[in-house]
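# Turn this into a structure:
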Amino acid sequence: MEYRRLGSSGPVVSRVAFGNSLTAGNQLDDRTATACVRAALDAGITTFDTADAYSGGRAEELLGQALAGVDRDSVVICTKVGRGGGKPGPGALSAARIAESLDGSLRRLGTGHIDLYQAHLYDDATPLEETMRAFADAVAAGKVRHVGVSEWAADEIGRAAVLARELGVPLVSNQPQYSMLWRVIEAEVVPACERLGIGQMVWSPLAGGVLTGKYRPGVRPPAGSRAVAAQGGETSIKRYDFLSDEVLTAVGRVAALADEAGLPLPQLALAWVLSHAQVATAVIGASAPEQIARNTAAVTRTLDAELLRRIDAALGPVVVQDPALTLSRMLRARAAGPVPTPSPAPLREAAL
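Predicted structure coming up:
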């Protein structure tokens, strides 16, 4: 495993982090969920990501139980606020909601502090000043060490960063979706974060499992896969049209490149994400403990410029880059009316 500082002033994180958004308390039984955390520790992973929204808080609880007895200073525990507590809707990032949710997260995780507390989507109904002051209060109280955001647009991140700096609690991270297939952060979010000293802690580097090769064009998703077995998994994957025959055919072309390079496709996909300088860590999940060691081997893989060029050529027609599809913007647009299906754009040189 390798390690890197998250942003210019955040915690030191493992290049691969472990997340449990659709596994713990959902797709997996408790024993397997715990075994996956233990396998992550064995693989050198020190960074664990969850949220109050995942499985109604059960994911936080299981992570806390799995980490019980582990030296607290040896791990970086990250969680999020803004979509959980069974109270969706306006005010998700109000001071009152943050205070209530934070105490609940600390209790479920069985810890005295959160290493990285992230605002889960932008909240139009709450003044940004209120949200950032609530974060600053949490840091002052010793309940939170660092703060970040998840799936915010570039302009939202910029405004928050100014307020956070004024309050003495700089934003250190953004957690967006990012993979070979989904590159909407490249045009705006990454350049803005680079100027502000904010690192990327990306989720879904394997595109919900699509970049493992388990899904085939014209074939029903296999039993037990995320697309059918995890509550919310099918919605998440279909939201981005990752199961279309066009996408899966393009993924097949990349799988052939992986074979040629002597790499399993998941390792190639993860190594591709980690090859971008602004990505400090990539969050992976697992449905079985043995997947973790196999995938984290990607940390030591270096992809040469020619292979990167051939990957772009193989995927070109299906890669999505439109910055309007950052999740906070997408959900805001959906609330205002019908949202068009994400459309791919011609590949350009990555801004990462």
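# When you work out contacts or count neighbours from here on, use the C-alpha atoms and nothing else.
Fine.
# wait, what's in contact with the residue lying closest to residue 154 once chain neighbours are set aside?
Here the nearest residue to residue 154 in space, its sequence neighbours aside, is residue 189; by Cα to Cα, 6 or more residues apart in numbering that works out to 4.5 Å. Applying Cα atoms under 8 Å, 6 or more residues apart in numbering to residue 189 gives the contacts 153-154, 323.
# Same check on residue 254?
When contacts are counted by Cα under 8 Å, 6+ apart, residue 254 touches 265, 311, 314-315.
# rerun at 7 Å
Counting by Cα atoms under 7 Å, 6 or more residues apart in numbering, residue 254 makes contact with 311, 314.
# I have a second one here; can you model it like the first so I can compare?
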Amino acid sequence: MEFRYLGNSGFKISEITYGNWLTHGSQVENDTATACVRAALDAGITTFDTADVYANTAAETVLGEALKGERRQSLEIFTKVFGPTGPKGHNDVGLSRKHIMESVDGSLERLQTDYIDLYQAHRFDYFTPLEETMQAFADLVRQGKVLYVGVSEWTADQLRAGSALAKELGFQLISNQPQYSALWRVIEEEVVPTSKELGISQIVWSPIAQGVLTGKYKPGAELPAGSRATDEKGGANMIKRFMNDDVLTRVQNLQPVADELGLSLAQLAVAWVLQNDNVAAAIIGASRPEQVAENVAASGVVIPPELLGRIDEALGDIVERDPAKTHESSPKERQA
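Predicted coordinates for the structure are as follows:
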């Protein structure tokens, strides 16, 4: 396992990070989830990402239990705040001071820890003054409940405004967590250049495009039983944008590149996002322990420029690059 600095800080994280969105507390049983976490630790992963909204707080509980007994100083535990949790009342959502301060205590209890290494604003809140949000984060840092602060799916302008306020308040934003894969490159035009300027790294989610880049979905074929594309709890909705024969055919055309590198298609996809020098880590998930070991093999892989060019040629114009997609990711209406 290789490690990278997160943003303009002295904080290092494993470049393969284990995340439990859509799995822990939902898709897989707790004992399987624990086995996946143990597999991650065995593979050298030290960084774990979750959120209070995942499975309505259950994912945090499962992760906290799975990590119990590990040396806390050897782990980097990330979580997020924004989404509706609990009974989903009128103050159970967003980035108000009230919701942040109440949410962090709940996360600390569920994760069975005294502090959170990286606390992230899960989306941008259009209904709370940014000054209020950043002041709450600054207070959590001073209280020692949070060591570092990051965000998720913020636009370039939002990153710039948040970073400026953070500096005024005596801390810094060091990370952004966007969706990023060879099929979904919407951060490249605006978010990445701005982040480099501000000293912010990307911790990217869905590097294998919810499983599409594994090549297991074949054009014109039946969906594999038990796959994310058949999961009506949320997985099928997330993956549907990629589930057409043109995309699936192009993905199959990546196989010769993977073969040349001695990688599976999944490993190629994870290695691809790590070629971007603004990416500090790729988040992987797993429903089986063996999936962890496979994806970890992408750590340290260098893809030569010629093969990166062949990947671009194979995927062609099916790649989504519109930077406006980041703006669309944050809700413009209250969820509760």
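# quick one: what's aligned to the residue nearest to residue 154 of the first structure in the second structure?
Taking TM-score structural alignment as the criterion, the aligned counterpart of residue 189 of the first structure in the second structure is residue 191.
# Then residue 201 of the first structure would be within a strand, right?
Yes - secondary structure assignment places residue 201 of the first structure in a strand (DSSP: H, G, I helix; E, B strand; the rest coil).
# what's the neighbour count on it?
Counted with other Cα atoms under 10 Å, residues neighbouring residue 201 of the first structure total 28.
# what about the residue mapped onto it from the second structure, distance to residue 49 of the second structure?
Matched by TM-score structural alignment, residue 201 of the first structure corresponds to residue 203 in the second structure. As defined by Cα to Cα, to the nearest Å, residue 203 of the second structure lies at a distance of 10 Å from residue 49 of the second structure.
# ok, now which ones touch the residue nearest the centre of the first structure?
Nearest residue to the geometric centre of the first structure (Cα atoms, centre = their mean): residue 203, 2.2 Å. Under the criterion of Cα under 7 Å, 6+ apart, the contact list for residue 203 of the first structure reads 175-178, 282-284.
# Same question for residue 216 of the first structure.
Contacts of residue 216 of the first structure were listed using Cα under 7 Å, 6+ apart, and they are residue 248.
# Show me what it aligns to in the second structure.
Looking across to the second structure (by TM-score structural alignment), residue 216 of the first structure lines up with residue 218.
# one step back: for the contacts of residue 189 of the first structure, which single residue is the most surrounded?
Highest neighbour count within the contacts of residue 189 of the first structure, by other Cα under 10 Å: residue 153, with 26 neighbours.
# Verify the stated contact: residue 26 of the second structure with residue 55.
Yes - using Cα atoms under 7 Å, residue 26 of the second structure is in contact with residue 55, at 5.9 Å.
# What segments of the stretch 201-336 of the second structure are strands?
Counting by DSSP state E, counting those that start in this stretch, the stretch 201-336 of the second structure has strands at residues 201-204, 279-284.
# Nearest to residue 168 of the second structure among the ones you listed would be which one?
When these are ranked by proximity to residue 168 of the second structure, the top entry is strand 201-204, at 20.0 Å, counting by Cα to Cα.
# Could you point out the residues of the first structure onto which stretch 137-157 of the second structure aligns?
Correspondence between stretch 137-157 of the second structure and the first structure is established over residues 135-155, with TM-score structural alignment as the criterion.
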